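Novice: make a model of this:
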Amino acid sequence: MTSHKVLHGSAIVLAITNAITAIGLLLVSGWFIAACALAGLSMTAILFNYVVPAAVIRFLAISRIASGYGEKAVGHSSLLTRLNQIRLRIFSRQLAEQSPNDLRGEAIEHLDQGAQAHANWWLTVFHPNVSNMAIIVGSTVILGWLAPNTLPIWVAMVALNGVVIIWMWLAHDANTKRFYQGQRAARSELEYHLESASLWPLSTHLASAARWKGRSRTWLQHRFIARIIDAISESFLILSSGLAICVLLILGSSSMHGSALLMLPVMLLLAFPDWFGNSTRSIQPATHARAAKAAMVTTTQNSALESNVGSSYTVYLGTPQGQPNAVFEPPISLHLKRFQWHYDGQQSVRFGKSINGRFNAGQMIWLKGGSGSGKSSLLKAMAGLIQSRGNIAINRESLEHLLPRQRLALIHYVPQMPYILSDTIKQNIVLAQPVHARVSDQQRKETQLIVQAEQLTQALEFAGLTWQPHEIQQWVGEAGRPLSGGEMKRVGLARAFLWDAPIWLLDEPFEGLDTASITHIQTQLQAMKNNRLIIIASHIWPHQSEPDITIDLDD
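Specialist: This next block holds a predicted model:
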């Protein structure tokens, strides 16, 4: 920690030195050129001392280069040291409270972005503004000493642009907040749209896709607004600098006309947009650092509000947009009121059959109808995978405010042909296995692995998969052994068993299976329905049992 403070202090000193030598080089060079010209015109060139100013200019130039490179080297070393410390502190605290598997990609990204922004703030925000303060103070002292008549113009110039910086801060701060909100919303929709598609096949017309397009456009608009704010401030700097030079030359003291000292305020004003622009350009990184830090704090506070589905089916969900948390406790009941799937295509608009009713845990629902009647579409609409109209609620708690991943924690959809990843059979199934708390004790780790292995065995038995332990290590998918249609369906059922959601939506689970397999699956489903609701869309129904409720979409 001490070495970090030394590096940081050295970087600040070098940044101030670089700024002072830069402005000193500018002023001395400008004065020297004007003095040389005046000496030549006044026939006093032979008496003019060129050596001392030239030596000062070279010294300032070398000092500026050395301090500039030194600030970059020391500053970046301090940045990396600070970044490592912040990351270690944040992630150590998070991992002490929860499993590393519980830290989702979005949460990790927020934490890392916040750490980077906080560490980078010193280089992108603090150093430029400290340097500019040194330049303003030094320039004010020099002008007050050598050209006091120009000091009011200089002070007015700095004050006016100070007001611009305040305006920029307010504008960027408001825009950055909206930018981060839109970014999080767009990424949430995009993650769901892309990542969920590999496991739960979706149609090309998704509500999530439409929402993502709208939110991504809003997100890009905020980026465009940020560029407009920066362009306005840069233009104002240039215009105000030019106006100040004109006022100085027109209204300036006549006593300075013909004096090389007149070049001092002129050179300062000419360079004003460049060095003062460092402050205006630091506003956007400053607001982003503030927003990223706020997102990081929110992530650390709300990480415990992730979905948690256990064997009791009590689901605690932290809902977005400040709405109250929803607690779904057993027994689960599904309420549909004028609920129908909705297809809004470019050439046509279609609606499914309106469904009303209450369906309870312990029931098995048969959703039947001819080909094209909308059985699969209705299941996807219930799971929130496609657009829908009407009301859907669990325990009379509406699902409209839930994020897609939260909704899928409650309602598990098994498609007709589950997607098979290019991986082992085991990994294709255990990807749906619930995440357990991280344990450090070796004996507890071994116990946890035994429990997970037992759950996998139970899932295979439930789905009627008779693979041996060495067989589930086979590579399947595009790069491995292709699975038959029946095997793919049963992999989907095994995933549902491990996912352990209180509501199952099964799309054609019996199609393509032999009689023995159908009998086994139906028997297992009858046993599983005791503490969950199972809705099956199918052309056929096994003769071994009768559904509790039948919904015919052809009626």
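
Novice: all contacts plus neighbour counts: C-alpha atoms, from now on.
Specialist: Fine.

Novice: host element of the residue nearest to the spatial centre of the chain?
Specialist: The centroid of the chain falls nearest to R184 when counting by CA atoms, centre = their mean (4.9 Å). Using DSSP states H and E, R184 falls within helix 151-195.

Novice: packing partners for that helix?
Specialist: helix 127-146, helix 207-251, helix 277-281, helix 283-302 (3 or more CA pairs under 8 Å, 6 or more residues apart in numbering; DSSP states H and E).

Novice: pipe the ones you listed into TSV and attach distance to I355 and mean neighbour count per row.
Specialist: Output for the helices and strands packed on helix 151-195, formatted as TSV (distance: least, CA to CA, whole Å; neighbours: other CA atoms under 10 Å):
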stretch	distance to I355	mean neighbour count
helix 127-146	63	18
helix 207-251	20	16
helix 277-281	57	21
helix 283-302	36	20
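
Novice: can I get the ones you listed in CSV with distance to T515?
Specialist: Formatted as CSV, these follow (distance: least, CA to CA, whole Å):
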stretch, distance to T515
helix 127-146, 75
helix 207-251, 38
helix 277-281, 71
helix 283-302, 49
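
Novice: please give me the structure for this one as well, since I'd like to look at both together:
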Amino acid sequence: MNNTKPAYITLLLALLHGVAGISILVISSWFIAVSAIAPVGFNYVIPAVVIRALALLRIASGYASMWVGHNDLLARIANIRLSVFSQLENTQINEKALTTEALAQHTEELASRWIAWIAPLSSATFIFTCLCVVAVGFGFPGAGLLIALFVVWSIALVLQGVGALRIAKRATHANARFRQASTNFLNSSAIWHLSTAFTNTREGKTTCADESHTLQGLEHDVATNREAAEVSAPDINIKDVSAKVVWHEKIAQKNTADRTAWWFQGVAFLLVVLTMSGAFSITQTLLFAPIAIVVPMVLLAAPDWAGNAFSSISKFAQYKQSVKALQQMKATPIKMLCEREINTAVTLTEFSVTGRRTSKVNTNLPARGVVCVSGASGCGKSSLLQGLAGLLPADGKREIDGVNMPPGLVTNWRYVEQEPVILSGSLALNLDPAGRCISHSEFITLMQELGLEKLLPLTTWVGKAGRPLSGGERKRVALARAILAKPRVLLVDEPFEGLDIHTQQRVCDVLNRYATDKLVVIASHVTPKALVVQKNVQLDEASMVAVNGEHRATL
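Specialist: Next up is the predicted model:
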């Protein structure tokens, strides 16, 4: 991030591009006026050659500015994201609205500031200032009109900037509310039937014989699940958090910039009309001094070379909001534990995740091999894996070879989530985000073993947050990323979901091979025959017995 040389080069090229453009306008307007009154023998070649050279310079500087700017943009995105990753290292984000996609958007806004608003605004300001100075210095007829338009442009820029900041703030809050509500809405989708049943029971629509018992049970289940999900489907105010609100704020930002540009264009055209109609003394000068046509032509073209600044102000407003969002990002530290070797077993005693309605587990996990945690949906398989990894606080004991482990995340244990995070980048970036210099052959071999040959080569862009990938492909990419990290314990959540039988076989082969000298714990409601399971842990209701009012899994 400290290397600002490419950014300055981008700025200089943008200035050169703008200066070349306005120079073409000035020389062309003068050339047209001179051609009308030029005497015999006037050399038309030199002005034409100068205009052609300026046109080539404008094209070259434009392409060069884009090339240098976008290369600088990619480097800055990488550096800023590494900085954010460092900031979030060994921590957990508290806000559900600050998703990976939101972080990607904010980092892009920070990285693109040079080509998004610094270069355009600097170029327009520099050109406008130079035009006014040159017009006054050389005594151009109508220089006062140019200064007046510069003042109008500056005022419009400030006013639009104030409005853009307000809209950007509303848009950021609307986006955050929408992401939060969407997460809560989807998290509670599994209990919507409970809400419906609870409502029907309240309305007297139940036909259950023991109505009071049913009512109490539903009331308890709905309350418990709502607390876990924070909000259920009926609690969401769609009007306040719908995507339409977010879209409306984005449209408002664009409309504000367009409206300001139209007003500025109207003022510029009005000055041109007044000039040509004889309202100013410059009209008389046009008949005797061809140079006087320069100012009206500059005024006429002002919306083209100065109007883009209003869109840049909107980008500036979004940049300020992204800076604020990243500065206010709250994360809870996760205690990191040193790497632990397992000689005999991992023992769980009365183990359960804190605050989750799950059973207390008592079992021994072997030092190596595949352990399959199975059970009905909602019985706590994912919670068990996250608690075992140390991502969630847990009660009870978690011991390695008889030694109790304190709360925290073990450095060489990896958890592969059910809905994995895919970065907006290349396949290689997703497989090795930390840049551990993994060999190319190791990448290729694992991708082929997992049936991901179609995604090769490693430079393949996986799209925005991996959206072009299927659910099964995202799962296997995340699994490959975890395996390449070579963890001592690999915890995988629902790796076979959404995969056909043939692909399940390939994933099983990879997991079986990895489990020859490592511990692999898999939470799944599907257990393919090809998976060599060392031990089964059942967490469904049938395997729970009530002891002193508590639930314990009998394993």
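
Novice: the residue nearest to the centre of structure 1 -> structure 2?
Specialist: Mapped onto structure 2 by TM-score structural alignment, R184 of structure 1 lines up with A176.

Novice: which residues does its match contact?
Specialist: 97-98 (CA atoms under 8 Å, 6 or more residues apart in numbering).

Novice: all strands for the stretch 1-150 of structure 2, in order.
Specialist: 91-93 (DSSP state E, counting those that start in this stretch).

Novice: mind checking how far the match of R184 of structure 1 is from T445 of structure 2?
Specialist: 40 Å (CA to CA, to the nearest Å).

Novice: buried ones in stretch 177-187 of structure 2?
Specialist: When burial is assessed from 16 or more other CA atoms under 10 Å, stretch 177-187 of structure 2 yields the following buried residues: 177-185, 187.

Novice: map Y319 of structure 2 onto structure 1.
Specialist: With TM-score structural alignment as the criterion, Y319 of structure 2 matches A289.

Novice: give me the number of residues near the closest residue to its match other than its chain neighbours?
Specialist: Once flanking residues are discounted, A289 of structure 1 sits nearest to A117: 4.6 Å by CA to CA, 6 or more residues apart in numbering. When neighbours are defined as other CA atoms under 10 Å, A117 of structure 1 has 22 of them.

Novice: which ones are touching the equivalent of A117 of structure 1 over in structure 2?
Specialist: Aligned counterpart of A117 of structure 1 in structure 2: E109 (TM-score structural alignment). By CA under 8 Å, 6+ apart, the contact list for E109 of structure 2 reads 315, 318-319, 322.

Novice: rerun at 10 Å
Specialist: Residues counted as contacts of E109 of structure 2 (CA atoms under 10 Å, 6 or more residues apart in numbering) are 77, 103, 116, 315-323.

Novice: tell me the one of those residues nearest S23 of structure 2?
Specialist: A116 (23.6 Å; CA to CA).

Novice: and the closest one, how far from T172 of structure 2?
Specialist: Counting by CA to CA - A116 of structure 2 and T172 of structure 2 are separated by 18 Å.

Novice: next one: S359 of structure 2
Specialist: 40 Å.

Novice: look at those two and report which has more neighbours.
Specialist: Neighbour totals were compared for S359 of structure 2 and T172, and S359 leads with 25 against 19 (other CA under 10 Å).

Novice: quick one: contacts for the more buried one?
Specialist: With CA under 10 Å, 6+ apart, S359 of structure 2 has these contacts: 350-353, 379-380, 384, 539-541, 543-546, 550-554.

Novice: now V155 of structure 1
Specialist: 136, 140.

Novice: aligned against structure 2, show me the partner of it.
Specialist: Using TM-score structural alignment, the partner of V155 of structure 1 in structure 2 is I147.
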